[in-house]
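[1] take a look and give me a structure for this.
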Amino acid sequence: MNILIMGAPGSGKGTFSNRLKDEIKLDHISTGDLFRENISNDTELGREAKSYMDAGHLVPDDLVNRMVLDYLKNKMDPEADGYLLDGYPRTLAQAEAFEEATKGTDLAVDHILYLDVPHEVLSKRILGRRSCPQCGEIYNIYFKAPATENVCDKCGHELTYRSDDNAESLKTRLEDYDRLTQPVIDFYNDRGLVASISADRDFEPIWADIVKELKK
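    The predicted model follows:
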């Protein structure tokens, strides 16, 4: 089973990817991890990607496509029952190239899970995130606040937040996501592959809907 999981920042892709890879034995592939792995291993693809990143440019679609396909064809876990791609394809050009490269093969996509969350909820999820640098516990000031403001319940350490978890950065990230990714959703919708999951709920009802969609 080959799955793409899509959704805006804060939609829960990481949370549900972890559950999926454990339940279905999928090889979970994050494009961010692929970049880091290729760069740290000083591969030809990694050196090429680093040259763009060091110059402050986005990595071109063609290079992203080659990196993903290189992993799927040469490095996938042989014991996995398929793949779970997280964070790819991000653009219509990537989606079209990926379909062309995998059409008629065992690497073709079977399902697209789209985690749909209203922007106002995403804002609270992201802007309210706090974490403990000592024990790793995660909080949210809107949904799961610590008993004492900005102090970890478990170890008493002061909580921190990511520097890019601010209103201005979030607005840009969501606008970029909508602009680039909606055409990808439309592309796969036309092929009848997209299952839109309302992800503005508790974990278990969302998970139940994901399981139901994958069983179809």
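[2] please count neighbours and contacts with C-alpha atoms only from this point.
    Will do.
[3] show me which helix runs longest in the protein.
    Counting residues, the longest helix found in the chain (DSSP state H) is helix 167-189.
[4] can you pull out the helices in this structure?
    Here the chain has its helices, by DSSP H, at 13-24, 31-40, 44-54, 61-74, 92-102, 119-127, 167-189, 203-215.
[5] mind putting these into CSV with mean neighbour count and distance to Val109?
    Formatted as CSV, those follow (neighbours: other CA atoms under 10 Å; distance: least, CA to CA, whole Å):
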stretch, mean neighbour count, distance to Val109
helix 13-24, 15, 16
helix 31-40, 15, 16
helix 44-54, 15, 24
helix 61-74, 15, 12
helix 92-102, 16, 8
helix 119-127, 17, 27
helix 167-189, 15, 10
helix 203-215, 13, 12
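[6] and this one, please, so the two structures can be compared:
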Amino acid sequence: MLNIVLFGPPGAGKGTQSQNLIARYNLVHLSTGDLLRSQIAQGTELGLRAKRLMDEGLLVPDEVVIGMIESQLANNTKANGFIFDGFPRTVAQAEALDALTQRYDTGISCMIALEVAEEELVKRLLERGKTSGRPDDQDETKIRRRVTVYNTETAQVAGYYAEQGKFHSLNGIGAIDEIFQQISEIINKHQPTTSVADGQQATDEVKA
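    Here you go, the predicted structure:
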């Protein structure tokens, strides 16, 4: 199973590249923000718990987020793999995700971070704010705060995956297709080596 942690500051083009990766590798996209909204809308036990916490102005604890991710893993056991969008954000979350994926006989293949200079991000997001309607895309102070939070979080998680030989950083400025090609080259190096043909050969050898 091919499992990718895709990181990038707001405005880095992560959403566009996620869609390209989903199309090429037939992956399931897991965004914790989308999962929270979906679980709340469905009225699940995890969703109701998350909503109570959010209504009180509290952060949703890691165990709830991991529970939502586990639900997706359990419902997609035949998937080719997953894109973890913006998660994990802390070492504790990365350790929890490793433990979870191991229970499903898989693991994180690699983490890819798209790097874009802060001034370029501010420029992109202010431009996006003209059409997105999102208040946090229209306030430069909020944009810079979001970038600072991202940089702080990524530094911790990057070190965790670097120790495993799974962290890769790419320049997020350039043609979309060229960046996607670079991402694909990294992913191809981390893809599971066992193919259907290999599996069949191993089965034949056992029978023999």
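[7] which residues of structure 2 does the longest helix of structure 1 align to?
    Residues 140-162 of structure 2 are matched to helix 167-189 of structure 1 when aligned by TM-score structural alignment.
[8] so what touches the matching stretch?
    7-10, 88-91, 94, 110-111, 118, 122, 125-126, 136-137, 167-168 (CA atoms under 8 Å, 6 or more residues apart in numbering).
[9] quick one: that stretch to structure 1 mean distance?
    Its matched residues in structure 1 lie on average 1.2 Å from stretch 140-162 of structure 2 after superposition (mean CA distance after the TM-score superposition for structure 1).
[10] so how far is that stretch off the chain centroid?
    Distance of stretch 140-162 of structure 2 from the chain centroid (CA atoms, centre = their mean, to the nearest Å) equals 14 Å.
[11] check stretch 166-173 of structure 1 too.
    18 Å.
[12] quick one: which of the helices of structure 1 is nearest Thr160 of structure 1?
    For Thr160 of structure 1, the closest of these is helix 119-127, at 11.8 Å, according to CA to CA.
[13] in structure 2, what residues pair with that closest one?
    Residue span in structure 2 matched to helix 119-127 of structure 1, by TM-score structural alignment: 118-126.
[14] ok, now which ones touch the spatially closest residue to Ser30 of structure 1 that is not a sequence neighbour?
    Excluding its sequence neighbours, the residue lying closest to Ser30 of structure 1 (CA to CA, 6 or more residues apart in numbering) is Asp86, at 4.9 Å. Applying CA under 8 Å, 6+ apart to Asp86 of structure 1 gives the contacts Leu4, Ile5, Met6, Lys13, Ser17, His28, Ile29, Ser30, Thr31.
[15] closest to Asn65 of structure 1 among those residues?
    For these, the nearest to Asn65 of structure 1 is Thr31 (9.8 Å; CA to CA).
[16] from Val68 of structure 1, how far out is the residue nearest to that closest one when sequence neighbours are not counted?
    Spatial nearest neighbour of Thr31 of structure 1, excluding adjacent residues (CA to CA, 6+ apart): Gly87 at 6.0 Å. Counting by CA to CA, to the nearest Å, the gap between Gly87 of structure 1 and Val68 of structure 1 amounts to 11 Å.
[17] perfect, that will be all.
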